[in-house]
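> model this:
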Amino acid sequence: MSPELKVASIQMVSTPDIKENLDTAARLIKGAATAGAEVAVLPEYFCLMGLKDTDKVRAREAPGAGPIQERLAAFATENNIHLVAGTIPLEAAESNKVLNTTLVFDPQGQQIARYDKIHLFGFQTANERYEESETIAAGSVPGELTLHINQTDWRFGLSICYDLRFPELYRGLGSVDCHIIPAAFTYTTGKDHWEILLRARAIENQCYVLSSAQGGAHLNQRRTWGNSMLIDPWGAVLANLPEGEGFITGALSKDKLKEVRSKLPALKHRRL
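Here you go, the predicted model:
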């Protein structure tokens, strides 16, 4: 049997209280590790779903220093797990903005990868307006991660929420075993597009997709869609958590990746 990797996706309904959110994350990470997960993923904004967009600017940390990052490193070591830490607010060049950043920690608590969200969500209707770019500075470098676990290399793509709508980002990352996507998709767009987009990214890139979502009604009146999922390279949903806090687990299989890419070698047929 070919190598497999046990993964977990954690779903939360984060609040404006950073300590409360970190305590919730600690409990869920421990549960995922106890269930055998070797890699666990937290959702976007897991540490803070503020009452105002500017709350995350006040909570920002310098890269490599700060209480949020210290606790994340501790979570990884305490649970002997690779932790993909959703997103946290890090300092940006502009003092009134943050970078919306995924950090990855190894079981020794060392930060081994980072990705700053590239595509920023925004919309305006007659009654509602929301612009991430008012408080978030866009990243510019696609996110990649290679983990060597159980004598096997596993290659991941790192992206965040709204990135999901831009397939050229995923094509540009090339062949990966799994795309990891922390998110806080809105209920309105999530019910119509979330699963379709996740399955499309898995099918067209012939890889696993592991998404970790916010999933419920928040104190700031936002409602997020949830439905954290593990999807296989053929587009089948292997695990799903519709709403509320909790986690899902599953396994990535090198055999499954090879099977899909052999019977339909579409990636080899690309012309553009």
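> hey, let's count contacts and neighbours off CA atoms from now on
Fine.
> the helices in the stretch 101-250 of the chain, which residues?
Ranges of helices in the stretch 101-250 of the chain, per DSSP state H, counting those that start in this stretch, are 167-173, 187-189, 195-205.
> burial of Ser95, as a residue count?
A count of nearby residues for Ser95, using other Cα atoms under 10 Å, gives 9.
> Nearest residue to the middle of this protein?
Pro182 (2.0 Å; Cα atoms, centre = their mean).
> pretty sure that residue contacts Leu198?
No - Pro182 lies out of contact with Leu198 (Cα atoms under 8 Å); the separation is 11.6 Å.
> still on that earlier bit, tell me which of the helices of the stretch 101-250 of the chain sits most buried.
Burial of those is given as mean neighbour count (mean count of other Cα atoms under 10 Å); helix 195-205 ranks first at a mean of 20.
> What is the neighbour count of Thr54?
15.
> which residues sit in contact with the nearest residue to it once chain neighbours are set aside?
The shortest distance from Thr54 to any non-neighbouring residue, by Cα to Cα, 6 or more residues apart in numbering, is to Thr135 (6.5 Å). Contacts were defined as Cα atoms under 8 Å, 6 or more residues apart in numbering; by that measure Thr135 touches 53-54, 57, 96-98.
> Sequence B follows; please return its structure for comparison with A:
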Amino acid sequence: MSQERSLVALTQFTATSDPERNFGVIRDLVEQAKACRAEMVFVPEAFDYIGESGRESLALSESIDGPRMTKYTQLARDNQIWLSLGGFHEKVSGKELMYNTHVVVDCNGSIISKYSKAHLFDVDIKGKVSLKESDYFMPGSAIVPPVETPVGKIGLGICYDVRFPELSLSLAKQGAEILTYPSAFTVATGLAHWEVLLRARAIETQCYVIAAAQTGKHNEKRQSYGHSMVVDPWGCVIAQCREGTGICLALIDRAYIKQVKSQMPVSDHRRNDLYTEVKAI
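Below you'll find the model as predicted:
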């Protein structure tokens, strides 16, 4: 059972198509977080690599029990720290597609939960952004129940999932205290919607929202918005990474979640007789 107040760390960096280089960056950031006495580190979507093409991404993908994930579970064990690994390119046996999988690793290096991204980002805005994840990813088929960690019960999402309140409400109904959306938001959508979406999800669920993000130019075709942040249950941004590679720290206060819910009891005021209830899984 987690304590009432816990320190978390968010990482932010610019992944490339070199998994070994990316691991080295994350290892350094995790060690920084450990030195700051964080209990859990949150890593962005596509932390393992960002390929220059769908074909390259498929070629680089590995199974969840392969050598690449083994290095990350060893990293958690070596530092005795929990990791939220925000979006692993999980190879699907017998298919020319992958899952985008969020993996939670405990301080002993054991994988205790994983969730595959349900909502795929297929968008073409002329002159701004063109990306079709369904060309090389399979959508996940289930909402994963919140996982108990030293910092609270965490509901797992990934990036584009943040636009769908049905997911966040379902996780909150199942007891989530924290929602996490590791991301690689495009610059165009990030400038317009990143902060407001994260704050909205926090306000409507009365949960903390943790969103570690990719930042900067990955290659000639891809650039990410950055601005890793933590939002509290009242909708206030309480931590945010500066530009570039680094970490930020935030205190998760479970007593404050209870306080917000008691002072603004929206869950008691839902008019399920007027609209379809978001059902828990």
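> Let me see the contact set for the equivalent of the residue nearest to the centre of structure 1 over in structure 2.
In structure 2, Pro182 of structure 1 lines up with Pro182, judged by TM-score structural alignment. Applying Cα under 8 Å, 6+ apart to Pro182 of structure 2 gives the contacts 42-45, 86-87, 157-159, 210-213.
> wait, what's in contact with Val231 of structure 2?
Per Cα under 8 Å, 6+ apart, neighbours of Val231 of structure 2: 198-199, 202, 208-210, 237-239.
> Grab the nearest non-local neighbour of it.
Computed as Cα to Cα, 6+ apart, the closest residue to Val231 of structure 2 that is not its neighbour in sequence is Val237, at 4.4 Å.
> just checking, the one you found touches Met229?
Yes - the pair Val237 of structure 2 / Met229 is scored as a contact, 6.9 Å apart, by Cα under 8 Å.
> rewinding a little: could you measure the match of Pro182 of structure 1 against Glu220 of structure 2, distance?
Distance of Pro182 of structure 2 to Glu220 of structure 2, given as Cα to Cα, to the nearest Å: 22 Å.
> again, but for Gly152 of structure 2
As judged by Cα to Cα, Gly152 of structure 2 and Glu220 of structure 2 stand 39 Å apart.
> quick one: which of those two has more around it?
Higher neighbour count among Gly152 of structure 2 and Glu220: Gly152, with 23 against 7, using other Cα under 10 Å.
> Ile257 of structure 2 is in contact with Val209, isn't it?
No - taking Cα under 8 Å as the definition, Ile257 of structure 2 is not a contact partner of Val209, at 11.6 Å.
> who's more crowded, those two?
Under the criterion of other Cα under 10 Å, the comparison of Ile257 of structure 2 against Val209 puts Val209 first, with 27 against 19.
> For the more buried one, give me its contacts.
With Cα under 8 Å, 6+ apart, Val209 of structure 2 has these contacts: 178-181, 198-199, 201-202, 230-233.
> follow-up on the earlier one: list the contacts of the residue nearest to Val231 of structure 2.
So Val237 of structure 2 contacts 199, 229-231 (Cα under 8 Å, 6+ apart).
> Show me what Ile160 of structure 1 aligns to in structure 2.
In structure 2, Ile160 of structure 1 lands on Ile158 (TM-score structural alignment).
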